[in-house]
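**Student:** Output the structure for:
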Amino acid sequence: MRIVPRLLPALFAAVLPFAAFAVGSDDTQPPAPTETTTKCDKGLIWDEKTKACVAPQESRLDDDTRFGAVRELAYAGRYDEAMTVLSAMTEGDSDRVLTYRGFILRKSGHVEDGIAAYEAALAKNPGNILTHSYYGQLLVEMNELDAARAHLAAIRNHGGTGTWAELALARAIDTGLTYTF
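**Tutor:** Next up is the predicted model:
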C-alpha cells in the first residue's frame, strides 16, 4: 500500500493517540474483565493461583493482585467493592493506594474526599505522575483548567513527558473527556 505524503499527517494524528495509550504501565489500558467481574460473587475476587474466588483479605493474595482487582472493579463501576479490596491491601496508605482511593472516591461522587486522597498521595510522593493525571482530570471535570494545567506541568517536570499520564491529562484539557480507569 502506498501512502500519499500529504496524507501522512492525518494518518499519524489518527494512530498516535491509540499507540501512545497502549504503551507503558498497566494503567494505560482499561482492565480486561477477569473472573473477578464475570464469575465471582459480590465481595470476592479471583485468585489465579488457586483458580477460585476468594475474599480480598485472603493472606495468600499479594497487593498487585488486589490492585488489579481494584482497577477492574472500579472500571466496572463497582466502587464499593473496589474500595473494600483497596482497604484489604497490606501496603498501607502508600501513594499508589491513596491515588486509587482518590480515583474511586471521585468517580463515586465524593469529590472532596477524592481531592484529600490525591493531595495525601502527592504529599507522600510529589513525583507520582499518575496522581497528577487523575487529580488534573478531576480538575477538568470541575472546569478548573488552569489548575489542571499545573498538574500537567508537574507531570512533565517529573519526567512524565510522553507517558499515558501526560497524554491522558492533555487530552482531557483539550477535549473535556476524562478516563474511567
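**Student:** CA only for contacts and neighbour counts going forward, please
**Tutor:** Noted.
**Student:** mind listing the helices in this protein by residue range?
**Tutor:** Using DSSP state H, the helices of the chain run over residues 8-21, 35-38, 63-75, 79-88, 95-107, 111-124, 129-141, 145-157, 164-175.
**Student:** Neighbours of Q57, how many?
**Tutor:** Burial of Q57 is recorded as 18 neighbouring residues (other Cα atoms under 10 Å).
**Student:** before we move on, back to that, out of the helices of the chain, nearest to K51?
**Tutor:** K51 lies closest to helix 35-38 among these, at 9.3 Å (Cα to Cα).
**Student:** same for the closest one, what does it pack against?
**Tutor:** When contacts are defined as 3 or more Cα pairs under 8 Å, 6 or more residues apart in numbering; DSSP states H and E, helix 35-38 packs onto strand 45-47, helix 63-75.
**Student:** Name the residues of it that are buried.
**Tutor:** 35-37 (16 or more other Cα atoms under 10 Å).
**Student:** Run through who's touching it.
**Tutor:** 44-46, 53, 69, 72-73, 76 (Cα atoms under 8 Å, 6 or more residues apart in numbering).
**Student:** Here is a second sequence; please produce its structure as well for comparison:
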Amino acid sequence: MFRKTTFFVLTAFMASIAGQSAMAVGDTSEPPRKTKTSTQCKNGKIWDTRKGQCVNAKKSGLSDDVLFEAARELAYAGQYDNAIKVLEVVSDQRSARVLNYLGYANRKAGRMELGMQYYKRALQADENYVLARSYLGQALVEQGRIDEAKVQLVEIRDRGGENTWAYRALLQSLGGIRHHY
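**Tutor:** Sure thing, here's the model as predicted:
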C-alpha cells in the first residue's frame, strides 16, 4: 500500500513539474479568460482583487506576474494600447515575455514594423521562446512571407514545441500546411 501511494504521489509530482517546464518555454497556453481587467478597466488600469476595483497599473504595487497577465488579457481582448500601458509598468523591460507581448499588441494595433522589432528582441532575449516565434510567424504570414513563416514553424517544432498552442496557431495561420519542412 505504501509503495503504491508513493508511486502515485511521485507520478503526480513529476507530471506537475513537466507542466511547469512546458510553460517555461513561454506562454504556450490558450488565450486567457476574460476578467474584470478586460471587461471593466480602461486607460492603463487593471483589476486589483484585494481592493475590488480598477487601479492604475503604474501605482498599483502589483507584482510583475500580475501586471503581465493583466496586459496579456488586455491584448487578447483587443485593448492593445491599454495592454502596452500595462506592459510598460513591468520592471523587467528586457524579458522575452514582455517584449513578445509588446510585439503582439503593436502588431495588432496596426504598427507591424514596431511589432516585428519587438518579436526579434524577444527572440534575442530567449531564442527558445516559441510563442514569440509563433507570433513572428503569424506576422510574416500577414505580410505574405510564407517561406519565412514556415521557418518559424520548423524552429518551434525543433525546439520541442510541436504539441503547443504556439505551434498549432502558426500552423493554422499557414492554412494547416505541413509539407516537408
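**Student:** Superposing both, give me the TM-score.
**Tutor:** Scored against TM-score structural alignment, normalised by the length of structure 1, the superposed chains reach a TM-score of 0.78; 153 aligned residues with a Cα RMSD of 1.9 Å.
**Student:** export the buried residues of helix 35-38 of structure 1 to a markdown table and tack on distance to V140 of structure 1?
**Tutor:** Below are those laid out as a markdown table (distance: Cα to Cα, whole Å):
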| residue | distance to V140 of structure 1 |
| --- | --- |
| E35 | 33 |
| T36 | 31 |
| T37 | 29 |
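**Student:** Which single one of those residues is nearest to D95 of structure 1?
**Tutor:** Proximity of those to D95 of structure 1 was ranked by Cα to Cα; the top entry is T36 with 24.3 Å.
**Student:** gap between that closest one and G43 of structure 1?
**Tutor:** Distance, T36 of structure 1 to G43 of structure 1, using Cα to Cα, to the nearest Å: 9 Å.
**Student:** same thing with Y100 of structure 1?
**Tutor:** Following Cα to Cα, the distance that separates Y100 of structure 1 from G43 of structure 1 is 18 Å.
**Student:** Looking at these two, which has the bigger crowd around it?
**Tutor:** Counted by other Cα under 10 Å, Y100 of structure 1 and G43 do not tie: Y100 has more neighbours, with 26 against 15.
**Student:** That one maps to what in structure 2?
**Tutor:** Matched to structure 2 by TM-score structural alignment, Y100 of structure 1 sits across from Y101.
**Student:** and that match, what is it in contact with?
**Tutor:** By Cα under 8 Å, 6+ apart, the contact list for Y101 of structure 2 reads 72, 75, 87.
**Student:** can you tell me which residues contact the second one?
**Tutor:** Read it as A75 of structure 2. The contact partners of A75 of structure 2, taken as Cα under 8 Å, 6+ apart, are 82-83, 101, 104-105.
**Student:** In TSV, list these along with distance to D27 of structure 2.
**Tutor:** As requested, those are exported to TSV (distance: Cα to Cα, whole Å):
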residue	distance to D27 of structure 2
N82	20
A83	16
Y101	10
Y104	13
A105	15
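**Student:** quick one: which of these is most hemmed in?
**Tutor:** Neighbour max across those (other Cα under 10 Å) = A83, 32 neighbours.
**Student:** With respect to Q29 of structure 1, which of the helices of structure 1 lies nearest?
**Tutor:** helix 8-21 (6.8 Å).
**Student:** Which residue range of structure 2 does the closest one align onto?
**Tutor:** Under TM-score structural alignment, helix 8-21 of structure 1 corresponds to no residues of structure 2.
**Student:** could the helices of structure 1 go into CSV alongside distance to Q29 of structure 1?
**Tutor:** As requested, these are exported to CSV (distance: least, Cα to Cα, whole Å):
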stretch, distance to Q29 of structure 1
helix 8-21, 7
helix 35-38, 17
helix 63-75, 11
helix 79-88, 18
helix 95-107, 15
helix 111-124, 21
helix 129-141, 13
helix 145-157, 19
helix 164-175, 9
